[in-house]
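**Student:** Here is a sequence with its predicted model. Questions after.
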Amino acid sequence: SSGSGEEAPRDRRARILSRGLPRQKPIEGVKQVVVVASGKGGVGKSTTAVNIALALAANDSTKEVGLLDADVYGPSIPKMMNLKGSPELTPRNLMRPLKNYGIACMSMGFLIEETAPVVWRGLMVMSAIEKLLRQVDWGQLDYLVIDMPPGTGDVQLSVSQNIPIAGAVIISTPQDVALLDARKGAEMFRKVHVPVLGLVQNMSVFQCPKCKHETHIFGADGVRDLAKTLGLDILG
């Protein structure tokens, strides 16, 4: 029989596991963080992240908006935001974001050659993400939009556990394969207690440039059906 001073195995296991989890710590100067994610690559996630950042800034000119490219292996924000060059360092040794269209941007693409591949193991990627989160002088931001890499791996987990996130937006195309992974993405965010703000259906219609006829080349309502199943909103 166990004495009152002994710990139940389940409690002990929970205590050991919680020791390994980093405590959420806000990014200095940043009020709200919105992550843009997708289960699959090539569904228009980065394009949507850029559009969300630009829309937030255009919607209210008093709001300061930042955009963080957390896709270490395939950074595309520099190209999409028409930015080149390396960030300057502040006296506090923090990287100063590059700015265009009124949006402060930070990406691994600013720190490596444009054509150089990032051939890193997981630990190096996690270290890079930590630097992009903590060693950037964002100033005062109302919103920081984070463009996540595709999938449900280390980066998604690390970002979700490291910083408080206001919500996640999940992008998918209407094909069955993309929807399967979008569903996994939504479930992952629920498991790490990040609210899913809703789903965005992308690439649902092709319009013929000559006759303007519209064709649903990837299917019409895949994301809408998934949203209904998961009890989520369709944002676009």
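**Tutor:** Good, I have the coordinates.
**Student:** going forward, measure contacts between C-alpha atoms and count neighbours the same way
**Tutor:** Noted.
**Student:** ranges for the helices of this protein?
**Tutor:** 9-19, 45-59, 77-80, 122-134, 154-162, 176-191, 222-230 (DSSP state H).
**Student:** which one of those helices lies closest to E114?
**Tutor:** Taking Cα to Cα, helix 77-80 is the member of the helices of the chain nearest to E114, at 9.4 Å.
**Student:** and here's the other structure:
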Amino acid sequence: MTTEVTSLVKEQILPSEYELKEPEPEHCPGPESEMAGKADACDGCANKEICESLPKGPDPDIPLITENLSGIKHKILVLSGKGGVGKSTFTSMLSWALSADEDLQVGAMDLDICGPSLPHMLGCVDEVIHESNFGWSPVYVADNLATMSIQFMLPEDDSAIIWRGSKKNALIKKFLKDVDWDELDYLIIDTPPGTSDEHISVNKFMNESGIDGALVVTTPQEVALLDVRKEIDFCRKAGINILGLVENMSGFVCPGCKHESQIFKPTTGGGEALCKELGINFLGSVPLDPRIGKCCDSGQSFLDEYPDSPASLAVLNVVEALRDAVNDV
């Protein structure tokens, strides 16, 4: 990790004079809003003077983000309101699958700021990023697969990111504005669970550059589908096109006998029934294979290591369906 990048993470993401004293109150208009410091929610807020002093009006970085991302053909968000459904795992497998085509250039951006895991899953956790005249250089996993994550900037692997929304948003903006992705066919953006800071920010910052849509990930059980419904509602309210939904961990495949059994029982019909109900493309189901976790832990491509696994075949089918959905946008 270069000294320059370390300095940016520690000091320049949000200048100290603009750091918020307390978490934003309910109904906060946001520090960058023209109503910052003036709305009803600002009365009595410890951040009021700070928010009033922040620059107002159109964000001057939006045109820079749009220009920086202009060489990227397709931009896909990987979303799910539920944690633990395998968003990062699926993002890594999707990245491996797309980059298997040597004619494609693929980027994977890790926006899970508090729990970055893509570098580990892609086998590049010990790499560093560098700053040049063109911006921050992403880490290349292969000749045609690059990734960017805050994990590369941490002083230690176990260092916690204890940031409020403003700092998170500022880092997302730098990832979009300052990372030199060059020409890409696909940029896959892995997001944390929920529908809050990271999701709102990436949609706002990329509005002019264009997002092809979202790939929504779920598992079969109703407790996951409840949160996924909220994510779908968020996408519709935010104007994000939903490319389709994939049901992950759909059954368990024994590596020895190939028998498949249900681990998470789809008590209400699972992801496919949800798609029929809400009018969303169902991209397919991916069974749980314990070797997927093993490959993610070791930073290997599961698709390359176990090409005959039913899970590998299912992932490739989902990828083909996703590419068709992107081309139809």
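**Tutor:** Happy to help now that I have it. Please read all numbers here as calculations on a predicted model, not as lab measurements.
**Student:** Serialize the helices of the first structure to TSV and add fields for mean neighbour count.
**Tutor:** Shown next, in TSV, are those (neighbours: other Cα atoms under 10 Å):
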stretch	mean neighbour count
helix 9-19	10
helix 45-59	18
helix 77-80	17
helix 122-134	16
helix 154-162	18
helix 176-191	18
helix 222-230	17
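**Student:** need those in a markdown table with distance to P87 of the first structure, can you?
**Tutor:** Compiled in a markdown table, the helices of the first structure are given as follows (distance: least, Cα to Cα, whole Å):
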| stretch | distance to P87 of the first structure |
| --- | --- |
| helix 9-19 | 35 |
| helix 45-59 | 19 |
| helix 77-80 | 12 |
| helix 122-134 | 12 |
| helix 154-162 | 22 |
| helix 176-191 | 31 |
| helix 222-230 | 38 |
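**Student:** so which of those helices comes closest to P97 of the first structure?
**Tutor:** helix 122-134 (10.1 Å).
**Student:** Pull the contacting residues for the residue sitting nearest the centre point of the first structure.
**Tutor:** Centre of the first structure computed as the mean C-alpha position; nearest residue by Cα atoms, centre = their mean is M148, 3.1 Å away. Contact analysis of M148 of the first structure by Cα atoms under 8 Å, 6 or more residues apart in numbering lists 35-38, 69-71, 155-156.
**Student:** repeat that with 6 Å
**Tutor:** M148 of the first structure is in contact with 36-37, 70-71, counting by Cα atoms under 6 Å, 6 or more residues apart in numbering.
**Student:** Ranking by neighbours, what's the top pick from those residues?
**Tutor:** Neighbour tally across the contacts of M148 of the first structure (other Cα atoms under 10 Å): the maximum, 30 neighbours, falls on A37.
**Student:** Quick check: the strand ranked longest in the second structure compared with the first structure, mean distance?
**Tutor:** If you go by DSSP state E, the second structure has its longest strand at strand 242-253. Following superposition, strand 242-253 of the second structure is found to deviate from the first structure by 1.0 Å on average (mean Cα distance after the TM-score superposition for the first structure).
**Student:** Just give me the match in the second structure for the residue nearest to the centre of the first structure.
**Tutor:** The alignment partner of M148 of the first structure in the second structure, by TM-score structural alignment, is T191.
**Student:** again, but for I52 of the first structure
**Tutor:** That one, I52 of the first structure, aligns with L94 by TM-score structural alignment.
**Student:** same check, this time on D233 of the first structure
**Tutor:** D233 of the first structure maps onto N281 in the second structure, by TM-score structural alignment.
**Student:** my guess is that match contacts I242, does it?
**Tutor:** No: applying Cα atoms under 6 Å as the test, N281 of the second structure and I242 come out as separate, 8.1 Å apart.
**Student:** Between those two, which contacts overlap?
**Tutor:** By Cα under 6 Å, 6+ apart, no residue touches both N281 of the second structure and I242.
**Student:** mean per-residue distance, stretch 177-186 of the first structure to the second structure?
**Tutor:** Mean deviation for stretch 177-186 of the first structure: 0.8 Å (mean Cα distance after the TM-score superposition for the first structure).
**Student:** Where in the second structure does that stretch fall?
**Tutor:** Against the second structure, stretch 177-186 of the first structure falls on residues 223-232 (TM-score structural alignment).
**Student:** what does the matching stretch contact?
**Tutor:** Under Cα under 6 Å, 6+ apart, the answer for stretch 223-232 of the second structure is 80-82.
**Student:** try 8 Å
**Tutor:** 79-82, 85, 194-195, 216-219, 242, 270-271, 274.
**Student:** Same question for stretch 281-289 of the second structure.
**Tutor:** With Cα under 8 Å, 6+ apart, stretch 281-289 of the second structure has contacts from 243-255, 271-272, 275, 310-311, 314-315, 317-318, 321-322.
**Student:** PyMOL command for the buried members of the residues you listed?
**Tutor:** To isolate the buried members of these in PyMOL, using 16 or more other Cα atoms under 10 Å:
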select buried, resi 243+244+245+246+247+248+249+250+251+252+253+254+271+272+275+310+311+314+315+317+318+321+322
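**Student:** just to revisit the earlier point, looking at the helices of the first structure, which is closest to Y101 of the first structure?
**Tutor:** Among the helices of the first structure, the nearest to Y101 of the first structure by Cα to Cα is helix 45-59 (7.7 Å).
**Student:** Could you check how far the closest one is from the centre of its chain?
**Tutor:** 12 Å (Cα atoms, centre = their mean, to the nearest Å).
**Student:** again, but for stretch 13-30 of the first structure
**Tutor:** With Cα atoms, centre = their mean, you get 19 Å for stretch 13-30 of the first structure.
**Student:** Straight-line length of it, end to end?
**Tutor:** 34 Å (Cα to Cα, to the nearest Å).
**Student:** Contacts for that stretch next, please.
**Tutor:** In contact with stretch 13-30 of the first structure (Cα under 8 Å, 6+ apart) are residues 133-134, 138-144, 161-164.
**Student:** The residues you listed into a markdown table, with extra columns for distance to S127 of the first structure?
**Tutor:** Formatted as a markdown table, the contacts of stretch 13-30 of the first structure follow (distance: Cα to Cα, whole Å):
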| residue | distance to S127 of the first structure |
| --- | --- |
| L133 | 10 |
| R134 | 10 |
| W138 | 19 |
| G139 | 22 |
| Q140 | 24 |
| L141 | 23 |
| D142 | 26 |
| Y143 | 23 |
| L144 | 20 |
| Q161 | 14 |
| N162 | 12 |
| I163 | 15 |
| P164 | 19 |
